[in-house]
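In: Curious how this folds, go ahead:
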Amino acid sequence: MPSTQELFKAALQGDLAYFKELQSCDVDSHDSWLKVTYPKSGDNLLHSAARQGHVHLLKFFHEAGADLELPNFDGKRPLHEATQAGHLDCVKYLLSQDVSVDCLKRADWTPLMLASTKQDLVVIQTLVNFGANPSLRNKDGWNSFHLACREGFLPIVEFYHKYRGDLWDTVSKNGRTPLHTTALHGCYDVTLFLLENCGYSVDVKDSCGSTPFMDAMRSGHVNVGQLLLEKQQANIYEVDNVGYQALHQAAQAGHTESVKYLVETKGVEVDTPTTAGSTALAVAAKEGQLAVLEILLGAGANINSVDNKGRSALHIASGAHHAACVEILLQRGADITPDVAGNTPDKLAKKDSIVEMFERHKAL
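Out: Sure thing, here's the model as predicted:
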């Protein structure tokens, strides 16, 4: 019998003549090579043929006795492979042979879910016509509509909504709606569609307390944030479970355009504290977001504001070893005063370069 590598190379290339010759020359053992699997993935020859779009091989293997439903180590069947790769002929052939249209791979993904991460509407329509259920949820609680919204391809979202008008009313296991997802990924057209055609409540929150507006801002999608303000009257001051507003989240992520929009265009108060007492300045200092730090200072942020433990942005930047942030804070006149535990910012410095920075500052 040929080696595994030889068999899969022929399947990869769609070499039907090779397999016909193999079958005719090896009548007694052809059943064994049909069952060969690739050691690392557990793929069989049908997986390879479906992935490459070789429908003629799928037919040949099936007629020779191969099982169209055998999964690989990831639980994927040939239909998963054909769907994910967008090979419509393979998808149609497999479905015509009555394979399970909603078969599950690892993490409970159906072929329709995989198709929903692409932009091939015809494949999705074909699966649905054969009975695929778009309301099924994967391990994380996402249905096919939710996945399509993440990808931001409007024709597929419109198709799902027309087919099943209730699919929008779903949340993932961490409480995230499709509207959260489109905002996070900056899918403007799909966000607009959802706002105009679905019944999401204003500032719907996920399990962390984040709203779609917060997601848009912390991802730097100002245009989507504006859309949520205009179409849904989102609350720009809404807070999540730890008291973060959109400004805190944008500062943490380092999205300067979001920070500028919130502070300069919308006039958001820069020194509003979180539940722990941290201002956006301290949040930016913790993450080493130097550009955000400078924007906030330019907008009048209190450089010496402290959190519930008496720590200033200088404490935070020093303890997090962000030398550039320490330097700008010292240059702008930040105080070297102790927190409630008696620690001054310089005592939290571990890097020699930051220690030297404090020593130079004290010597002035």
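
In: all contacts plus neighbour counts: C-alpha atoms, from now on.
Out: OK.

In: just the helices in the stretch 51-200 of the chain please.
Out: 55-63, 78-85, 88-96, 111-115, 121-129, 144-151, 154-163, 178-184, 188-197 (DSSP state H, counting those that start in this stretch).

In: Just send these back as JSON lines, with mean neighbour count and distance to residue 283 too.
Out: JSON lines is the format used below for those (neighbours: other CA atoms under 10 Å; distance: least, CA to CA, whole Å):
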{"stretch": "helix 55-63", "mean neighbour count": "19", "distance to residue 283": "55"}
{"stretch": "helix 78-85", "mean neighbour count": "27", "distance to residue 283": "41"}
{"stretch": "helix 88-96", "mean neighbour count": "19", "distance to residue 283": "49"}
{"stretch": "helix 111-115", "mean neighbour count": "27", "distance to residue 283": "37"}
{"stretch": "helix 121-129", "mean neighbour count": "18", "distance to residue 283": "43"}
{"stretch": "helix 144-151", "mean neighbour count": "26", "distance to residue 283": "28"}
{"stretch": "helix 154-163", "mean neighbour count": "18", "distance to residue 283": "36"}
{"stretch": "helix 178-184", "mean neighbour count": "27", "distance to residue 283": "20"}
{"stretch": "helix 188-197", "mean neighbour count": "18", "distance to residue 283": "28"}
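
In: I have a second one here; can you model it like the first so I can compare?
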Amino acid sequence: MTCLYHSFRHGHINTTQYLIEVQHCDINKTDNEGCTLVHHAAWSGNFDLVQYLITEQGLSPTAVTKNGLTALHYASGSLNLSLVKELITTYQLDPHQADSNGQRPIHYAAKSGDILLLELYVKDYKCSLSLTDHKGWNVIHFSSLKGHTHFIKHITSQYPQYISLLHSTDNEGQVPLHLTCESGNIQLVTFLKNEMKCDINAKDARDETCVTFACFSGNLDLVQLLTQQYKLEPLVTDKYGFTALHGAAENGHTHILKWYSQEYSVDITNHTNNYKYTLAHSAAYGGKLHCLQELINKYQCDVNATLTDTDSTVLHKACEGGHVPVVLYLTSLPQCNVAAKTSNGSTVLHITCEYSNSLPILKHLVENHQLDLCAVNDEGMAPIHLACSDGRLNLIQYIIEHIPSSLELPDTNDGRTPFLIAVYFNQLEVIKYLISKKCNLSATNDAGSGAVHISVKKGHLNVLKYLIDNNYCNPNATEHQDRTPLHVAVSANEYEILEYLLNKIRQSS
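Out: Take a look at the predicted model:
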């Protein structure tokens, strides 16, 4: 984030004016999430700063981020009632507009715990408290996770018709009490259980109980309340054999592990789930270095322990989570098998490229441990293929700069080059980069299909347009069965692509 974005996020109007008017910083740039300066200013809650950008700098108040957020979403979490009113009344932002996750401004108000905003949305704009996002969360879920006791008590006292929401489940079977336990707020937990009669024994769809969520929070007093006063089972397992201790380890709460070890004589070293997922795996995946160090040094957890379903080691999980300090620590241990492979033959390079997008990890493993960037797993994929499939441009750039020949490296199962894989997975920015590196645009896979045929078959009209409109590929190219893209479009029932191709044919005739 640039100095200008930092200034906006903190609402510093004088610094902002200096950067824009004296240093001439570009005010039209957006960040990686597509946020404009108006979004950042709204997030800070600074009314004057938002007004300055809109009225004096001419920035749009209605811009939308890549995730569908408007300035109103950000302002609704800022605790500034006047700013919210201004955005709605003067700039006509919609108080009912959902972002790409289905979250509306009232949900952001619930996250902030702002009762005045709640009243504004309910009374002035008739927003329903029962509205849910794509996860099935309503305002009670959001405020419960934040531990907003005052907010939830206000709803139960002023809107008794919505009390049933206290018992509502989301798409994963979680009730607000689960999320309250995750917040670690004992006062709200006791209120929901004792006064609102919420079920303290409720389980979610994974069979996780309130104890597990309390361990997520790290509040030992709450864990003790649930297990000792409310008599919940301290080590109940979910459907996959995970216990509350895995949650504690993933969140780095070593004091909870110590308490379980002393209170219930839990064998921390060998505590696993159904697939031998140890607490060290959990800590590594969660990026909790201190916890992992204690598990290895104090409890003698095996750094090379493998899962029975995937053969993933602790290092694989650290790479999957993208945690640089954890990876550096593990690879510094003499007993750590850096070259270990999973059950499908993936090295930690494959895992990094598939899951984490961490360039520092990739560089460290290649340059300090000499792992092979051209190694293929059992599915015929090298790290660059996985990076192309997931659009990890920074990793792709590094791999090609490090090994130029990887630009045309085919996978061993289907013969697809990185370019064809990017086409297959609709990764347009990767495609543009590979073309800039002079990749072979005429490459075909083992079945004889080239980029245009693949893009048509997969329904990627944007990719097809880019390739044909820029004259990178021939719209009349034939594959091994002598079919043109037009034939493939008909077979695949891709109407929009068919229409586009026919228009191209008419234009060229």
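
In: Now tabulate the helices of the stretch 51-200 of the first structure in JSON lines and tack on distance to residue 233 of the first structure.
Out: As requested, those are exported to JSON lines (distance: least, CA to CA, whole Å):
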{"stretch": "helix 55-63", "distance to residue 233 of the first structure": "51"}
{"stretch": "helix 78-85", "distance to residue 233 of the first structure": "38"}
{"stretch": "helix 88-96", "distance to residue 233 of the first structure": "43"}
{"stretch": "helix 111-115", "distance to residue 233 of the first structure": "32"}
{"stretch": "helix 121-129", "distance to residue 233 of the first structure": "33"}
{"stretch": "helix 144-151", "distance to residue 233 of the first structure": "21"}
{"stretch": "helix 154-163", "distance to residue 233 of the first structure": "23"}
{"stretch": "helix 178-184", "distance to residue 233 of the first structure": "14"}
{"stretch": "helix 188-197", "distance to residue 233 of the first structure": "11"}
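
In: Between those, which one is closest to residue 355 of the first structure.
Out: Across the helices of the stretch 51-200 of the first structure, residue 355 of the first structure has its closest neighbour in helix 178-184 (38.8 Å, CA to CA).

In: Mean distance of the closest one to its aligned residues in the second structure, please.
Out: With mean CA distance after the TM-score superposition for the first structure, helix 178-184 of the first structure departs from the second structure by a mean of 1.5 Å once superposed.

In: quick one: that helix aligns where in the second structure?
Out: Aligning helix 178-184 of the first structure against the second structure (TM-score structural alignment) gives residues 314-320.

In: So what touches the matching stretch?
Out: Residues from elsewhere that reach stretch 314-320 of the second structure (CA atoms under 8 Å, 6 or more residues apart in numbering): 280-282, 284-287, 303-306, 326-327, 330-331, 338, 347-348, 351-352, 354-356, 361.

In: Could you report the separation of the aligned residue in the second structure for residue 298 of the first structure from residue 472 of the second structure?
Out: Matched by TM-score structural alignment, residue 298 of the first structure corresponds to residue 436 in the second structure. As defined by CA to CA, to the nearest Å, residue 436 of the second structure lies at a distance of 11 Å from residue 472 of the second structure.

In: Neighbour count: these two, which is higher?
Out: Just comparing residue 436 of the second structure and residue 472: by other CA atoms under 10 Å the higher neighbour count belongs to residue 472, 15 against 9.

In: before we move on, what SS does that one have?
Out: coil (DSSP: H, G, I helix; E, B strand; the rest coil).

In: tell me the SS of the nearest residue to it once chain neighbours are set aside?
Out: In this structure, residue 472 of the second structure finds its nearest non-sequential neighbour in residue 441, 6.9 Å apart by CA to CA, 6 or more residues apart in numbering. With three-state DSSP as the basis, residue 441 of the second structure sits in coil.

In: tell me the contacts of residue 441 of the second structure?
Out: 419, 435, 451, 472-473 are the contacts of residue 441 of the second structure under CA under 8 Å, 6+ apart.

In: and residue 256 of the first structure, which of the helices of the stretch 51-200 of the first structure is closest to it?
Out: helix 178-184 (16.0 Å).

In: Tell me the gap between the closest one and the middle of its chain.
Out: 10 Å (CA atoms, centre = their mean, to the nearest Å).

In: Also stretch 134-146 of the first structure?
Out: Using CA atoms, centre = their mean, the offset of stretch 134-146 of the first structure from its chain centre is 14 Å.

In: Now do that stretch: distance from first to last residue.
Out: 10 Å.

In: Let me have the contacts of residue 441 of the second structure in a markdown table, adding distance to residue 178 of the second structure as columns.
Out: What follows is those, written out as a markdown table (distance: CA to CA, whole Å):
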| residue | distance to residue 178 of the second structure |
| --- | --- |
| 419 | 46 |
| 435 | 50 |
| 451 | 48 |
| 472 | 54 |
| 473 | 54 |
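
In: Before I go, just wanted to say thanks for your time.
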